[in-house]
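**Q** just a sequence and a predicted model for now, questions to come.
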Amino acid sequence: MTNADIVIIGSGIGGATIASGLAGSGASILILERGEPLPATPHARLTRSIFLDEHYRPKEMWREAGGAPFNPGNYYYVGGNSKFFGAVLIRYREEDFSELEHFGGVSPAWPFSYDEFEPWYSKAEQLFRVRGVLGEDPTEPFHSIPYPFKPVPDEPPIARARAELKSLGLHPASLPLGVDIETWLKEGRTGWDAFPNTGQGKIDAQTGPLAEALRDPNIRLETGAHVDWLEAAPDGKSIAAIHYTQNGAQKTLSPKLVILSAGAINSAAILLRSPSAKGKGLANSSDQVGRNFMNHNSSAMLAIDPRRRNDSVYQK
C-alpha cells in the first residue's frame, strides 16, 4: 500500500478523536488498529460471560514488578477500551489544573488553564453526544455550550434516592453520559459499564469520532495491525518508519507524521521497545516512560437498606 501523510496508532478515544479532528484537512490519514471490530454475539449481554467467564479478556499475560503473571483488563478491538467503558464523560474541574496539595505531596499546576481547555471540552461533548444537565452539581465548571442532550432519566429507585438526598440538603447530580439510552435498552435490558457495545447504544470511540472520521475518503482504517516498533530518523527528532505485523506479514510505513495513541500501557511499551541512541527507548531520556501509570482509582460510600429492593436496570 502507499504511505499516508499521517499514521495514527490506535483507534480508541485518543486516536479516533484526533482522526475526527483531522477530517477535511486534505491529508491522507491511516489508522492502525491491532484489534478487529467487536462481533455481536449473545455473550455481549450475559453477565456470566463478562464477569465470571471473562469472555472478552485478552489472551495474553502481563507481569507484575516481582514477575507474577496476571491477565490485564485491556481490550483490543476497534474503538479500544471504550467499547467497554462506563460512558461517563465528566470534565476536570477548574482547580484540577492548578497546584494541588494531596496527602502524598503536591501536584504541580498544569502549564495551561481550564479556560484554555473549555472550548475543546464543549466540542468533545457534542462529538460524543453527551447527555447531562447543568446546575445540579455545584462543582461543575463553566460550560460555554450546554450538554447536547437531556440527562438519562432516573428509574424509580434512583428518583427516590435523589429526592431523599435533596431533602437532606445535598446535591445529587446526574452523571454526563455518552449513551443513547433508548437504543441501548432495545438491544438488552442491562447496564452498560463493562458490557461491550456491539451496536449503537454507547457513544464510544468507534460509534462517535471514528464514524465521523471515516466519512472522509482520505481517512482509512486497517485492523489486525500490531505495531512492533518505531524507527527514529538519524537526528532522533522524528519517526522515519513504523514497523508492524499484519496477518503474519512484516510491514513498514514511512509517513510524514506519526500519532501514537495506543493507550496508557501500550503507547509506553511501543516506545520502550523502539531502539534509541541511549538504549532506553524513544522519548525516554528521563527514563520515566511507563513508570508513572495513573490508575483508575476512586472512593465510594455504599448504603444498603434490607427493607428495600433496588430493581433499577441502569444505576448510572
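**A** On my side now, so go ahead.
**Q** from here on, just use CA atoms for contacts and neighbour counts.
**A** Fine.
**Q** where do the strands sit along the stretch 151-300 of the chain?
**A** 219-222, 225-232, 239-246, 249-253, 257-260 (DSSP state E, counting those that start in this stretch).
**Q** now the helix ranked longest in the chain: buried residues?
**A** As assigned by DSSP state H, the longest helix anywhere in the chain is helix 114-127. Buried positions in helix 114-127, judged by neighbour count with 16 or more other CA atoms under 10 Å: 114, 118, 121-122, 124-127.
**Q** run through the helices of the stretch 151-300 of the chain in chain order.
**A** 156-167, 181-186, 211-213, 264-272 (DSSP state H, counting those that start in this stretch).
**Q** nearest to F149, out of those?
**A** In terms of CA to CA, the element of the helices of the stretch 151-300 of the chain nearest to F149 is helix 181-186, at 11.2 Å.
**Q** which helices and strands does that closest one pack with?
**A** Counting contacts by 3 or more CA pairs under 8 Å, 6 or more residues apart in numbering; DSSP states H and E, helix 181-186 packs against no other helix or strand.
**Q** buried ones in that helix, by neighbour count?
**A** Buried, per 16+ other CA under 10 Å, within helix 181-186: 181, 184.
**Q** for it, give me every contacting residue.
**A** 152, 200-202 (CA atoms under 8 Å, 6 or more residues apart in numbering).
**Q** if you set the cut-off to 6 Å instead, what comes out?
**A** If you take CA atoms under 6 Å, 6 or more residues apart in numbering as the criterion, helix 181-186 is touched by G201.
**Q** let's bring in a second model and compare:
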Amino acid sequence: MNDIRQQQMDSPQVIVIGSGVGGGTVALQLARAGMRVLLLERGKALPDEPEPSDAEAVFVQNRYRTQEQWQDETGRRYRPGQYYYLGGHTKFYGTAMFRFRESDFAETQHEEAVSPAWPVSYAELESFYTQAEQIFGVRGAAGTDPTEPWRQADYAHAPVPHAPLIGRMAERLAGAGLHPFHMPAAVDYGPGGACTLCGTCDAFACRFGAKGDAETRLIRQLQAMPNVEIRTGVEVRRLLHDAQGRHITAVEVLRDGVLQHIEAPQVVLSAGAVNSALILLRSATDRCPDGLANRSGVVGRYLMNHHLTGLMGVLPFEINATPFPKTLSVNDFYGGISGDPMARGNIQMLGNIRGPMIRAAYPATPKPLANWLGRHSVDWLVMSEDPPLASNRVRLMPDGTPEVTWHPADLSAHDRFVRHVRRLLRRIGFPLVLRHSFGIEAPSHQCGTVRMGDDPATSAVNALCRAHDHPNLHVVDAGCFPSSAAVNPALTIAAQGLRVGAHLARSLGTSAAA
C-alpha cells in the first residue's frame, strides 16, 4: 500500500480540488475505476469537540466560519458563511436531498428574467440520482410529492417519521387541501442507525457520523482506498497552463505558508461556485487575460443563491421539543399560487431555531425573549428560484479580496409567495408568524458562476463539465448550474458529479489502454 500511495503522490492521474459533494463524487468514481487520485482540501477535518452542537459557539461566536473577508460592491467587508472543512459545506447542511423537477431542466420564464434550459436532461441524470440517494443514505417516500419526477427505483430507506407536533402540521396542511410529504433527508436514522435525535442537525455539524455529509459518505470510502491520497490544509491558488494556454499543467497551492506546484494530466475543480470562479479568475495570464475557461466572459457571472425566507410560527402556549423537525415539505406551489403563477417555490421545515441564532441575527433581542421564541416556535423555510443575471457576480479586487455583487431578480414574486405562506400558517394555527430573509452573506446554495452549455460563446463548460477552452479541466460543483431551480442543490451536484466521474473514468481508461 505504501508503494502505491508513493506512486500516486509522485504522479497522480487526476487532481481533484475540493472534498465536498462535487469533488467527492467524481473522486469516488475515478478511484473505483483504479485511477490514481490526489484530492486537495483547503480545510482540515472538523475537530471532535462538543462545540459543533452548541448554538452559542456556532452562531454567536462563529467558531467554525471562515476568517476570510469578502466585500460587496460598496466596499463593505464581512465574514461570509463559508465553512472550509473536510466534506465541504455539507458538514453544516440540513440533510435535504431533493431531485430537481423535470421542468427545472427546461427554459423557465420568470417575472423579471429567464432561466435557460440545461444541456443535460432529467432522463440523463435519473440513474445517477438513484446512485446518489443510495450513497448518501437518503430516506424518503416516493409518490407523495405531487411534483416529483419519474423514478425507476424507490428510496432504499423509509422516511424519517414525523414527530407528533410536525405530524399535526402535516394533517392541518392536508386539511387545507395541500399535499405535504416527507422531505427526502440524508440521515442515518432508524434501527442500528447512528442518529441519536440530538436536536442539532440543520446548520450544525454532526458529532455522531449520522448526517449524510460528504465526509461521512464519500471521504471515508476514499480514505480506505490505496490509490487515493487526501491532503488537507492545502489552499489552491491558481491553475497553470502550457505555452499555448490550452492544457492545464499544474496546480499552484499554498500549504503551511509555502507555495508549491503539483502536476497531473487531469484536473477537476470542485471548490464551490464562488471559489471555483475565483480560482479560474486568479489564474489569468497573458494567454488567458480574463482567467481560465473564460473566453465567453461568463466565469464569475450569473451568481445565484435562491430566495430564502425563514418563517417562525409562534405557539404561545406550546413548547416545540421536536429534535428533528426537517421531515416535512410542501410543493403544491412549485408552479405558482392560485392566480399568480410567478409567486412560487418550495416550503420545508427549518431545524429548530434557538435563542442564540436569533441573537446572532438580531443582537438587540433580549436573551430571555430570544430563548422564549426558540422554545415556542415551529420554523419554516420558503424557497423560490433565483433566476440568473449576468450582473450578479463574483470577482477579485486588486488586493485579492473577493467582491460579491448580488441583486436578485423576482424579489416581488418571492415576497408574494412568502405572504401567501404566512397566511397559510396562520390558517393552520399560528397566531404570530415572524419572517427573516437570508442574503448572500450566507451563500449556502451558491451556484451558476461557471455555467455549462453547448455554446462556448455563452458558457464555460460543456454538458459533462469539461471546460470549452481546456480539454483536461473539468469544473464540477453547483457553479456549472445554468439555473437554480427551487429546491436544495446537493443531490443534483452529486448526481452530476457521479455522471462526470463515470465519463472521465471511461475516457481515461480508454486513453490508458490505447
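**A** Received it, and whenever you're ready, just let me know what you need. Just so it is clear, the structure is predicted and the values come from calculations on it, not from any experiment.
**Q** report the TM-score for the pair.
**A** Once superposed, chain against chain, the TM-score is 0.94 (TM-score structural alignment, normalised by the length of structure 1); 315 aligned residues with a CA RMSD of 1.7 Å.
**Q** quick one on the thing from earlier: for R57 of structure 1, which of the helices of the stretch 151-300 of structure 1 is the nearest?
**A** helix 264-272 (15.7 Å).
**Q** pull up the aligned stretch in structure 2 for that closest one.
**A** Aligned using TM-score structural alignment, helix 264-272 of structure 1 spans residues 273-281 in structure 2.
**Q** tell me roughly how far that stretch lies from structure 1 on average.
**A** Here the mean offset of stretch 273-281 of structure 2 against structure 1 after fitting is 0.7 Å, by mean CA distance after the TM-score superposition for structure 1.
**Q** what about the strands in the stretch 301-450 of structure 2?
**A** Counting by DSSP E, counting those that start in this stretch, the strands of the stretch 301-450 of structure 2 are 307-314, 328-330, 346-349, 377-384, 393-396, 402-405, 432-438.
**Q** with mean neighbour count and distance to Q61 of structure 2 added, can I get those strands in a markdown table?
**A** Listed next are the strands of the stretch 301-450 of structure 2 as a markdown table, based on neighbours: other CA atoms under 10 Å; distance: least, CA to CA, whole Å:
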| stretch | mean neighbour count | distance to Q61 of structure 2 |
| --- | --- | --- |
| strand 307-314 | 23 | 21 |
| strand 328-330 | 22 | 30 |
| strand 346-349 | 24 | 25 |
| strand 377-384 | 25 | 22 |
| strand 393-396 | 22 | 27 |
| strand 402-405 | 20 | 23 |
| strand 432-438 | 14 | 19 |
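**Q** ok, which of the ones you listed comes nearest F181 of structure 2?
**A** Of the strands of the stretch 301-450 of structure 2, nearest to F181 of structure 2 by CA to CA is strand 328-330, at 5.5 Å.
**Q** just checking, what packs against that closest one?
**A** In this structure, strand 328-330 of structure 2 makes packing contacts with strand 181-182, strand 346-349, judged by 3 or more CA pairs under 6 Å, 6 or more residues apart in numbering; DSSP states H and E.
**Q** list of residues touching the shortest one?
**A** Strand 181-182 of structure 2 is contacted by residues 144-145, 327-329 when judged by CA under 6 Å, 6+ apart.
**Q** can you redo the residues you listed as JSON lines with distance to D415 of structure 2?
**A** Formatted as JSON lines, the contacts of strand 181-182 of structure 2 follow (distance: CA to CA, whole Å):
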{"residue": "T144", "distance to D415 of structure 2": "27"}
{"residue": "D145", "distance to D415 of structure 2": "24"}
{"residue": "T327", "distance to D415 of structure 2": "25"}
{"residue": "L328", "distance to D415 of structure 2": "22"}
{"residue": "S329", "distance to D415 of structure 2": "19"}
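**Q** could I get the strands of the stretch 301-450 of structure 2 as JSON lines with distance to V251 of structure 2?
**A** As requested, the strands of the stretch 301-450 of structure 2 are exported to JSON lines (distance: least, CA to CA, whole Å):
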{"stretch": "strand 307-314", "distance to V251 of structure 2": "35"}
{"stretch": "strand 328-330", "distance to V251 of structure 2": "42"}
{"stretch": "strand 346-349", "distance to V251 of structure 2": "40"}
{"stretch": "strand 377-384", "distance to V251 of structure 2": "37"}
{"stretch": "strand 393-396", "distance to V251 of structure 2": "19"}
{"stretch": "strand 402-405", "distance to V251 of structure 2": "20"}
{"stretch": "strand 432-438", "distance to V251 of structure 2": "35"}
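**Q** among those, which is nearest Q266 of structure 2?
**A** That would be strand 393-396 among the strands of the stretch 301-450 of structure 2, by CA to CA, at 25.4 Å.
**Q** matching residues in structure 1 for the closest one?
**A** Strand 393-396 of structure 2 maps onto no residues of structure 1, going by TM-score structural alignment.
**Q** ok, residues contacting that strand?
**A** 300-303, 402-405.
**Q** leaving out the residues flanking it, which one is nearest to S127 of structure 2?
**A** Closest residue to S127 of structure 2 apart from its sequence neighbours, by CA to CA, 6 or more residues apart in numbering: Q152 at 7.8 Å.
**Q** now G137 of structure 2
**A** Closest to G137 of structure 2 by CA to CA, 6+ apart is A186, at 5.4 Å.
**Q** got a list of what the counterpart of the one you found in structure 1 touches?
**A** Here A186 of structure 2 is matched to G178 in structure 1, going by TM-score structural alignment. G178 of structure 1 makes contacts with 87, 128-130, 203, as judged by CA under 6 Å, 6+ apart.
**Q** same question, V236 of structure 2
**A** Contacts of V236 of structure 2 (CA under 6 Å, 6+ apart): 252-253.
**Q** show me what it aligns to in structure 1.
**A** Checking TM-score structural alignment: V236 of structure 2 goes with V227.
**Q** before we move on, the earlier item: out of the helices and strands packed on strand 328-330 of structure 2, which is closest to L425 of structure 2?
**A** Among these, strand 346-349 sits nearest to L425 of structure 2 (CA to CA), with 11.2 Å.
**Q** for that closest one, packing partners?
**A** strand 328-330, strand 377-384.
**Q** chain center to stretch 226-234 of structure 2, what's the gap?
**A** 22 Å (CA atoms, centre = their mean, to the nearest Å).
**Q** span of it from start to end?
**A** This stretch, stretch 226-234 of structure 2, spans 20 Å end to end (CA to CA, to the nearest Å).
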